[in-house]
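Trainee: Provided below for reference: sequence and predicted model.
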Amino acid sequence: MGCSQAPEKAAETTGEKAAAPAEKAPAKDRIEAIKERGVLVCGVKDAVVPFGYVDEKTNQIIGFDVDVCKYLADELGVKMETKAVTSATRIPMVAQGSIDIAAATMTHKLSRDDVIDFSITYFMDGQKILVAKDGGINSVADLAGKKVGTAKGSTSEKNIKAAQPECTVLSFEGYPQAFLALKQGKVSAVTTDSTILLGLKNSDENPDNWVIAGDYISAEPYGLGLPENESNFRDFVNGALMKMWRSGDYQKIYNKWFGKDTNYYLPLTWQMELWP
């Protein structure tokens, strides 16, 4: 029996409001338009720790992706604004011009590249499953006949169906909603990239109740989503990312969110593509 997919409705998340939209500028270079506007508008997740989430003290969106966007804004000499996106809305928002960049845990896939452009890889991860510690599930093989939660519009939907055809996938508005379903017993596992799962687990009141199980299901190279066919802007973003890596600023930002002293420790084991 094939793996079916049943969408599950959940409340939309909200985040920091952007003061200015990212207007399309067909007659003008986007970099010039951003500088005139004085703002780089970045689409980021607002409920995915530690990439993008709302700081309870300031009510502002913070996280690894936000800091990457802030670096790019500084390189342009402008302010940064954030707009909350989900896995389902991030590509349409880039394509429609409501944001300049999507820094939103987005895997660079050829199918997505038909709609928008991407930067070079700026983060590497892989997909796993999050399960109850004493739930008897130790690998994807154990999910046969089980329900698995993930987020709408994510690569995780297709990847888990390919890895375990005998499961049923429930797609939620976001990963927090999928994790809630796991805690309520509505699904037997949540699947997405391992660092996102780590964020869900360690943000819970009882993190020891949950384990990230099994081998990697897939490799997930993250790229920044960019407007289609705007090569000057793409060249700027790629150049800024490489500068950030060479200067050590990338490693500082990375260690801030994924270093040994954090709850989301992930050793930096890959090398960014660097052009001579």
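Mentor: It's in. Residues are numbered from 1 along each chain as shown.
Trainee: please count neighbours and contacts with C-alpha atoms only from this point.
Mentor: OK.
Trainee: can you tell me which strand in this protein is longest?
Mentor: Ranked by number of residues, the top strand in the chain under DSSP state E is strand 210-222.
Trainee: this is the other structure I want to compare:
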Amino acid sequence: MRLKAALLLSALVAATACSPARAQNPADPNLTGTLKKVKDTGALTIGYRDASVPFSYLDGNQKPVGYAYEICLKVADAVKAHLKLEKLDVRLNPVTSATRIPLIANGTIDLECGSTTNNTDRQKQAAFTNTHFLTATRFVAKKEKGLDKTDDLKGRTVVSTSGTTNIRQINEINAARGLGMRILPAKDHAEAFLMMETGRADAFVMDDVLLAALVAGSKAPEAYTISSEAQSQPEPYGIMLRKDDAPFKAVVDAATAALYKSPEGKALYDKWFTQAIPPRGINLKLPMSEPMQKAFANPSDSADPAAY
């Protein structure tokens, strides 16, 4: 009897010791996918780029900063609130253009924060939340030349980077509209900008955000202007997340839509595109375009350029 009583007491002590642990992490049958993973681990992992200025890059202290990175931090706050977590561990994981999709797919990262284009091919492998930036093909020229519209390039010498969609687009425009441009290929963006800078070309055609970065980093940023008219349809950038995870995407979509529609969204854009940014204090001087204003007013995860 004494032995049975001792065994029973031991069993009760063991059960009592285990019960608080179970109570601290109760199973939630309503949670699946990323939300369940975050709830179970108390952590959400952000994939960041180290040199995608101004979207996601390392500052002077080798810490991630940037426009898309800050958006991801806002999403993390929304996930924490949705799951009613007292604390959420936001973990950081570097990614590259080659690793970003595989690391999303295999669960290493939960959000990819950079300058990733949302297109139909990528939507076969991953999901995207609402568009946070629209790039487009434009041209940069010296202000003194007074070039701003596509028709202003008639009869001009124009350069673009070899092998890009941009040089294909400007060649197609040239042929379709009979503008008589002389279009030169450059081996890279730096060479193309130098050709425009030194007068060997009147204009350099490329993604507007890349042109803005080149102008900002030049010796005399005030000497150049980027065309107000685009030579292509808008190309949407979005925060990437795992495919077929509707509950998590709903939380992320709601968080980004609320941010973009609010004055805070416009302020965040201005912080990274119209003001001096670390570590060199360059200013991209890229005010929010009309399509971008529309995209913020009516948030969308569409990959179709025509939607913008």
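Mentor: Yep, it's here. This structure is a prediction, so every number in the text was calculated from the model and none was measured.
Trainee: can you calculate the TM-score here?
Mentor: Once superposed, chain against chain, the TM-score is 0.66 (TM-score structural alignment, normalised by the length of the first structure); 235 aligned residues with a C-alpha RMSD of 3.9 Å.
Trainee: rewinding a little: the helix or strand following the longest strand of the first structure maps to which residues in the second structure?
Mentor: Per DSSP states H and E, the first helix or strand lying C-terminal to strand 210-222 of the first structure is strand 225-226. Per TM-score structural alignment, the counterpart of strand 225-226 of the first structure in the second structure is residues 240-241.
Trainee: with adjacent residues omitted, what lies nearest to the most centrally placed residue in the first structure?
Mentor: For the first structure, the residue nearest the mean C-alpha position is Thr105 (1.6 Å; C-alpha atoms, centre = their mean). Leaving aside its sequence neighbours, Thr105 of the first structure sits nearest to Tyr222 (C-alpha to C-alpha, 6 or more residues apart in numbering; 6.1 Å).
Trainee: need the contact list for that neighbour.
Mentor: By C-alpha atoms under 8 Å, 6 or more residues apart in numbering, the residues touching Tyr222 of the first structure are Thr105, Met106, Thr107, His108, Thr121, Tyr122, Phe123, Met124, Asp125.
Trainee: quick check: the aligned residue for the second one in the second structure?
Mentor: Read that as Met106 of the first structure. Alignment note: Met106 of the first structure maps to Thr116 in the second structure; criterion TM-score structural alignment.
Trainee: quickly note the distance from its match to Arg182 of the second structure.
Mentor: Using C-alpha to C-alpha, to the nearest Å, we find Thr116 of the second structure at a distance of 32 Å from Arg182 of the second structure.
Trainee: with Gly238 of the second structure instead?
Mentor: From Gly238 of the second structure over to Arg182 of the second structure the distance is 35 Å, taken as C-alpha to C-alpha.
Trainee: could you do Phe55 of the second structure as well?
Mentor: Distance of Phe55 of the second structure to Arg182 of the second structure, given as C-alpha to C-alpha: 34 Å.
Trainee: scan the second structure for its longest helix.
Mentor: Ranked by residue count under DSSP state H, the longest helix found in the second structure is helix 2-24.
Trainee: how close does the helix or strand following that one sit to the first structure?
Mentor: As assigned by DSSP H and E, the chain's next helix or strand after helix 2-24 of the second structure is helix 33-41. Overlaying the first structure shows helix 33-41 of the second structure at a mean distance of 2.2 Å from the equivalent residues (mean C-alpha distance after the TM-score superposition for the first structure).
Trainee: helix 33-41 of the second structure to strand 235-241, inter-axis angle?
Mentor: For helix 33-41 of the second structure against strand 235-241, the angle by axes from the mean of the first three to the mean of the last three C-alpha atoms, to 10 degrees is 40 degrees.
Trainee: so which bits of helix 33-41 of the second structure are buried?
Mentor: For helix 33-41 of the second structure, the neighbour count (16 or more other C-alpha atoms under 10 Å) marks Thr34, Leu35, Lys36, Val38, Lys39 as buried.
Trainee: now do stretch 211-225 of the second structure
Mentor: Using 16+ other C-alpha under 10 Å as the test for burial, stretch 211-225 of the second structure gives Leu211, Ala212, Ala213, Leu214, Val215, Ala216, Ser218, Pro221, Tyr224, Thr225.
Trainee: before we move on, what about stretch 90-105 of the first structure?
Mentor: 90-91, 93-95, 97-105.
Trainee: follow-up on the earlier one: and Thr116 and Arg182 of the second structure? Which one has more around it.
Mentor: Neighbours per residue (other C-alpha atoms under 10 Å) separate Thr116 of the second structure from Arg182, with Thr116 holding more: 20 against 16.
Trainee: that one: what's it in contact with?
Mentor: By C-alpha under 8 Å, 6+ apart, the contact set of Thr116 of the second structure is Tyr237, Gly238, Ile239, Met240.
Trainee: for it, give its distance to Thr129 of the second structure.
Mentor: Counting by C-alpha to C-alpha, the gap from Thr116 of the second structure to Thr129 of the second structure is 11 Å.
Trainee: and Arg182 of the second structure, by the same measure?
Mentor: Taking C-alpha to C-alpha, one finds Arg182 of the second structure at 40 Å from Thr129 of the second structure.
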